[in-house]
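Peer 1: Below: sequence and its predicted model.
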Amino acid sequence: MPEYLLAIESSCDETAAAVITRDLTVLSNVVASQAELHERFGGVVPEIASRAHVERILPVIDEALTTAGITPADLKAIAVVTEPGLVGSLLVGLTAAKTLAMVLDIPLVPVNHVEAHLYACRLGAGRDIFPAVGLVVSGGHTNLYDCQSAVDYRMIGATIDDAAGEAFDKAAAILGLPYPGGPNVERTARTGNETAYRLPRTFLKEDRLEFSFSGLKTALLYEVQGQPGAHRTPPAMTPQRLADLCASFQAAVVDVLIAKLELALTRTRHRAICLGGGVAANGYFRDRVEAMARRRKVELFISPREFCTDNAGMGAVGWELLDRGRTAELDVDVKPGLIR
């Protein structure tokens, strides 16, 4: 008889549920986006996100089960993201998961959202990919990991300020591009010259596994609006200037990401990379990482695009955790916040 896992994700602004079989076949992966609710604010508003999760969590779970062609009684376990994220958002998903686990009398498996992004690479590969250097690049996280197994991750580096995805969103706001910023910056950059503006690459040549993008964001702001106290009027924002700024900004972010990935490979001596998170969907970044992996002769596993942004399919890691007995009692709580 097939065994089914229901995975639930509500850590930020996506309400998601998925049904995954024991052999890691994703039968359904339903995501209700809140992008339209937060667009006019230029970022996620926690209270709005929480209320939207309350409205959407049950319909999303029902659609995931219906699409998979199963009923709640068929479930073997419930996996749910409990960390990190927005406290109100996390609580909505966890409450739904606890209720189902109690009523159905099945195990409850807590999942770390950031680590699940790395497991999405394993899901896409269809085979074991560890040990590897892991990099999660998203709106809230830019973290490097020493991944010894599918459930054994040790963080070895992180951003000290803005995450890369957050920097893309702020850059888009500076440039007058719509939210979410990452896809719009990438799209605009396609016709730009990435060498047109020499923007800073913090820690690029330093022997440290840390990232910083706040200075880059500030440099872009000064390029667009002029430096405070300066008497020079910035050039008009023509379509080509906009494209050049986007391309130069994108290249600066990716240069640093690639450099730190290479440093992590050297330190860990791993021969594989796994790359996940929303920024991993960026085509320019993917091309640059692929070129680096070929040059260094290491294996590269990038999360499939459908698993890059927040979703519940990557909750398939719940099977790995379940097999190792890493379940939780019904009094388990969320662990909000960002992992820096």
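Peer 2: Nice, thanks for sending it over. Residues are numbered from 1 along each chain as shown.
Peer 1: can we go C-alpha only for contacts and neighbour counts from here?
Peer 2: Noted.
Peer 1: hang on, Arg127 is in a strand, isn't it?
Peer 2: No. Assessed with DSSP: H, G, I helix; E, B strand; the rest coil, Arg127 is coil; it does not lie in a strand.
Peer 1: ranges for the helices of the stretch 1-150 of the chain?
Peer 2: Using DSSP state H, counting those that start in this stretch, the helices of the stretch 1-150 of the chain run over 35-38, 46-68, 87-104, 113-125.
Peer 1: mind checking how far the first one is from the chain centre?
Peer 2: Here helix 35-38 shows a centroid-to-chain-centroid distance of 18 Å under the convention CA atoms, centre = their mean, to the nearest Å.
Peer 1: And the second one, by the same measure?
Peer 2: Relative to the centre of its chain, helix 46-68 is centred 19 Å away, using CA atoms, centre = their mean.
Peer 1: Put this next to the previous one:
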Amino acid sequence: MTPLTESTLTILGLETSCDETAASVVRRAADGRVEVLSSIVGTQFEQHAPFGGVVPEIAARAHVEAIDAVAAEAMRAANIGFDALDGVAATAGPGLVGGVMVGLAFGKAVALARDLPLVAVNHLEGHAVSARLGASIDYPFLLLLVSGGHCQLLEVAGVGACTRLGTTIDDAAGEAFDKIAKSLGLPYPGGPALEKLAASGDPTKFDLPRALLGRKDCDFSFSGLKTAAARLAEKITDDPQRADLAAAVQFAIARQLSERTDRAMKLYAAAHPRQDLRFVVAGGVAANSAVRAALQRNCADNGFSFDAPPLAYCTDNAAMIALAGAERLALGISDDLDAVARPRWPLDEAAALSNPSNSFGRKGAKA
């Protein structure tokens, strides 16, 4: 495909990797300026709430039922017709593969019917560019991608050019938030509920374990924290104690994210002398105020600028998928209609193959 760097591109984005059915229309100007014409997110909270977490089969069926209406609403809100589109971008992984298949199949249908180029987008790349929905952020930058299914530090040199510095060896930070919240009897989704409860707690009342203290790399581990907090939650008898444990958990997660990010910043700065140092945090956990505050202190200490997506684009959304697709189309990159849905799809595939974060036989985090 011929590069379209001198063109304004209007892209329909589709996101169905977990429990949000999302569609968005994004316009990217030739100079890189971005305008979100619409962003519609259909949630499935009510369907999954009785189970305290996302049930893949329920999620996939809900996506099938919602995708037509959500995409139609995105086009209506953008006030354009399909003939105004320059391409379609759909999440092709990683994620719950049943849901991924729904959005990708819908994107293929639109691309085929309207003779438009298709971009099969890595969901993680969508998060990587999500901060660019709210500000002009030049490549390269250091990225902390932290959500319910992912937790990793990456050097982002450009479109599709990511080098992994560290990753979780077991659970993601967002998963720890959600599972511990469930142990405390908080409603789904647990992360925001735990943050609200933690506001009235004292984080010093509970001593929680710290992971991987003997290692000097940038990897994460949250399974020990999750287990310890769940056991403590079983013994709690009153609301003040619940608030204290929530505050201790939030502090412990923010501390680990901050410590590993500090290491990555020092490595990144040493490898990129005489460059502007940019740091971006993205993903659902980027909306947590305690985590943001800790990372902002890291940036001040290490001479990095701090950027995060607008709160509306921290959690899963289709605007980030549309932008990732637009950036690829601008470079002449598109995909055939036989693009497959992938449950696992690391941004740095070389690192994932040469230094897998999980031993043989274990699937680990979605990345």
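Peer 2: All right, it came through fine. Keep in mind the model is a prediction, meaning the values are calculated, not measured.
Peer 1: Let me know which of the helices of the stretch 1-150 of the first structure is tucked in deepest.
Peer 2: helix 113-125 (a mean of 26; mean count of other CA atoms under 10 Å).
Peer 1: Who are the packing partners of that helix?
Peer 2: Packed against helix 113-125 of the first structure, as judged by 3 or more CA pairs under 8 Å, 6 or more residues apart in numbering; DSSP states H and E, are the following elements: strand 75-83, strand 132-137, strand 272-276, strand 299-302.
Peer 1: could these go into a markdown table alongside distance to Ala252 of the first structure and mean neighbour count?
Peer 2: Output for these, formatted as a markdown table (distance: least, CA to CA, whole Å; neighbours: other CA atoms under 10 Å):
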| stretch | distance to Ala252 of the first structure | mean neighbour count |
| --- | --- | --- |
| strand 75-83 | 30 | 26 |
| strand 132-137 | 15 | 29 |
| strand 272-276 | 18 | 26 |
| strand 299-302 | 21 | 22 |
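Peer 1: May I see those strands organised as JSON lines, with distance to Ala163 of the first structure added?
Peer 2: Formatted as JSON lines, these follow (distance: least, CA to CA, whole Å):
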{"stretch": "strand 75-83", "distance to Ala163 of the first structure": "17"}
{"stretch": "strand 132-137", "distance to Ala163 of the first structure": "7"}
{"stretch": "strand 272-276", "distance to Ala163 of the first structure": "14"}
{"stretch": "strand 299-302", "distance to Ala163 of the first structure": "19"}
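Peer 1: right, and the helices of the stretch 1-150 of the first structure - which one's nearest Leu245 of the first structure?
Peer 2: Proximity to Leu245 of the first structure (CA to CA) singles out helix 35-38 among those, at 24.6 Å.
Peer 1: Need the residues that contact the closest one.
Peer 2: Applying CA atoms under 8 Å, 6 or more residues apart in numbering, the contact partners of helix 35-38 of the first structure are 13, 44-45, 48, 179-180.
Peer 1: out of these, who has the most neighbours?
Peer 2: The most crowded member of these, judged by other CA atoms under 10 Å, is Asp13 (26 neighbours).
Peer 1: corresponding residue for that one in the second structure?
Peer 2: When the second structure is aligned by TM-score structural alignment, Asp13 of the first structure is paired with Asp19.
Peer 1: I'd assumed Val41 was in contact with that match.
Peer 2: No. Using CA atoms under 8 Å, Asp19 of the second structure makes no contact with Val41, being 10.0 Å away.
Peer 1: about what we covered before: how near is the match of Asp13 of the first structure to Gly98 of the second structure?
Peer 2: Distance, Asp19 of the second structure to Gly98 of the second structure, using CA to CA, to the nearest Å: 11 Å.
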